[in-house]
Structure formats: structure tokens, C-alpha cells
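> Got a predicted structure here, sequence first:
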Amino acid sequence: MNLNKLTANIQSWAIERGLDEAEPEKQLNKLIEEIGELAQGINKGNLNKIKDGIGDGFVVLTVLSMQLDLSIQECIEYAYNEIKDRKGKMINGVFVKESDLNV
């Protein structure tokens, strides 16, 4: 299944459960919880937990975008346009953008 179809399925699932009308602050808390689970999967080298954490993060972000009357596609496109021409370098395994290298 492609990402557009999966996203549409997530949106339908959220609407059926009324999540699209819930409080964004609660969804943000859920995102933090899922990121913690992802970190746990990475720290333990558990591929299934990693996949679940990344997937759950996408689901939560999709629902959060709905609650804020944004589309997840719009948000991803916005972020990509911010980074697409970004220059920088890797320092100790972390990408540091060029504007932060001069600090």
C-alpha cells in the first residue's frame, strides 16, 4: 500500500473515532510517549519496536495535523522545502546546518 493510501486510511480511522476533534495538547502528549517508545527500541536495537515507534509517530502526527486543520502532506512539504537546499556537515554523527556552524 502506498503512503497516500495509508495516510487516507489513518485519517478515516481517526474520524471514525472522533480523534480529529480531540484536543491537540493530548495528541502532543501521545507523540512524546511514542517518541519515548521509539528511543527505547533504538537503544535496545529492537527492529520491531523501531518500526512500531516510527509508524506510531506518523499516525499521531497525522491525527495532530487534522486537529489543527492542517494536512500532513502540507506539513511534510513545508519541512522538505525548509531542508532541501540546506548545507552543513556531520559533526559527531549529527548534521549541523551551515548557519549553526558559524556560532
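That came through fine.
> only C-alpha atoms for contact and neighbour calcs from this point on.
Will do.
> can you give me the strands for this protein?
Remark: strands assigned in the chain by DSSP state E are 88-91, 94-97.
> Which secondary structure elements does the first one sit against?
The reference is to strand 88-91. strand 94-97, helix 98-101 (3 or more C-alpha pairs under 8 Å, 6 or more residues apart in numbering; DSSP states H and E).
> Identify the residues contacting Cys75.
Counting by C-alpha atoms under 8 Å, 6 or more residues apart in numbering, Cys75 makes contact with Ser65.
> Put this next to the previous one:
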Amino acid sequence: MLEQLEQGVIDWAFEKGIIEHSDAISQFKKMDEEVDEYYEALMDDKPDEIKLELGDVFVTAIIHAKLHGLSAAECIEAALNKITKRTGKMEDGVFVKD
């Protein structure tokens, strides 16, 4: 299911010309905008908006992966391999690595 959704995002990004006419820096700015919108929805405690805005963050991350020739699965796997080896502790609701 996730692979189909990822492909849907990539197809959309090609249709809109994002893959051919954009770059990682421009898309980083878009991702930052989407993260801000997610934060606003989170602070307003609006579950429907949280879902939508978090989805937009995922969309921008998938586009970033594609711009770098990567799949979302490759990126998640690399991150998971990195974080599973970490040690640390919870502080103020956040895991802080050693």
C-alpha cells in the first residue's frame, strides 16, 4: 500500500513538473512551509488538519527522495538502521541520544 501511495506522489510530481523543474533547495523551502502548517494544526489540536498537513510533509519528503534518486523505503530503512543502534534516554517527552 505504501509503495502505491509513494508512486502516486511521484506520478503527481512529474505531472506538475516538480521533478523536472525543481531542486532539493526549492523543495526544502516547500517542506519547511508544510512543517509550519502541520505545527499550526498541532497547536490548534485539529485532528483532521493534522492528518492533512502531516500528509503534506510526507509528500514533500517523498519528492525529496525522488530528487536524490532514492525511494521512501530506502530512506526509512537507513534511518531505522541508524536509530535502532542508538542509546539514550527520554527527557521532557523527547528521546535524547547519548
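Now that the structure is in, tell me what you want to look at. Nothing here was measured: the structure is a model prediction, and the numbers come from that model.
> Tell me how the two chains score on TM-score.
Overlay of the two chains. TM-score (TM-score structural alignment, normalised by the length of structure 2): 0.90; 97 aligned residues with a C-alpha RMSD of 1.2 Å.
> Just tell me which of the strands of structure 1 ends up closest to Lys26 of structure 1.
strand 94-97 (30.2 Å; C-alpha to C-alpha).
> and that closest one, how far out from the chain's middle?
19 Å (C-alpha atoms, centre = their mean, to the nearest Å).
> go on, stretch 88-98 of structure 2?
Worked out by C-alpha atoms, centre = their mean, stretch 88-98 of structure 2 lies 22 Å from the chain centre.
> For Glu33 of structure 1, which of the helices and strands packed on strand 88-91 of structure 1 is the nearest?
Closest among those, using C-alpha to C-alpha: strand 94-97, at 23.3 Å.
> which outside residues touch the closest one?
86-90.
> circling back: now the strands of structure 1 in JSON lines, with mean neighbour count?
Compiled in JSON lines, those are given as follows (neighbours: other C-alpha atoms under 10 Å):
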{"stretch": "strand 88-91", "mean neighbour count": "11"}
{"stretch": "strand 94-97", "mean neighbour count": "12"}
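> now the helices and strands packed on strand 88-91 of structure 1 as a markdown table including distance to Gly53 of structure 1?
Formatted as a markdown table, those follow (distance: least, C-alpha to C-alpha, whole Å):
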| stretch | distance to Gly53 of structure 1 |
| --- | --- |
| strand 94-97 | 21 |
| helix 98-101 | 29 |
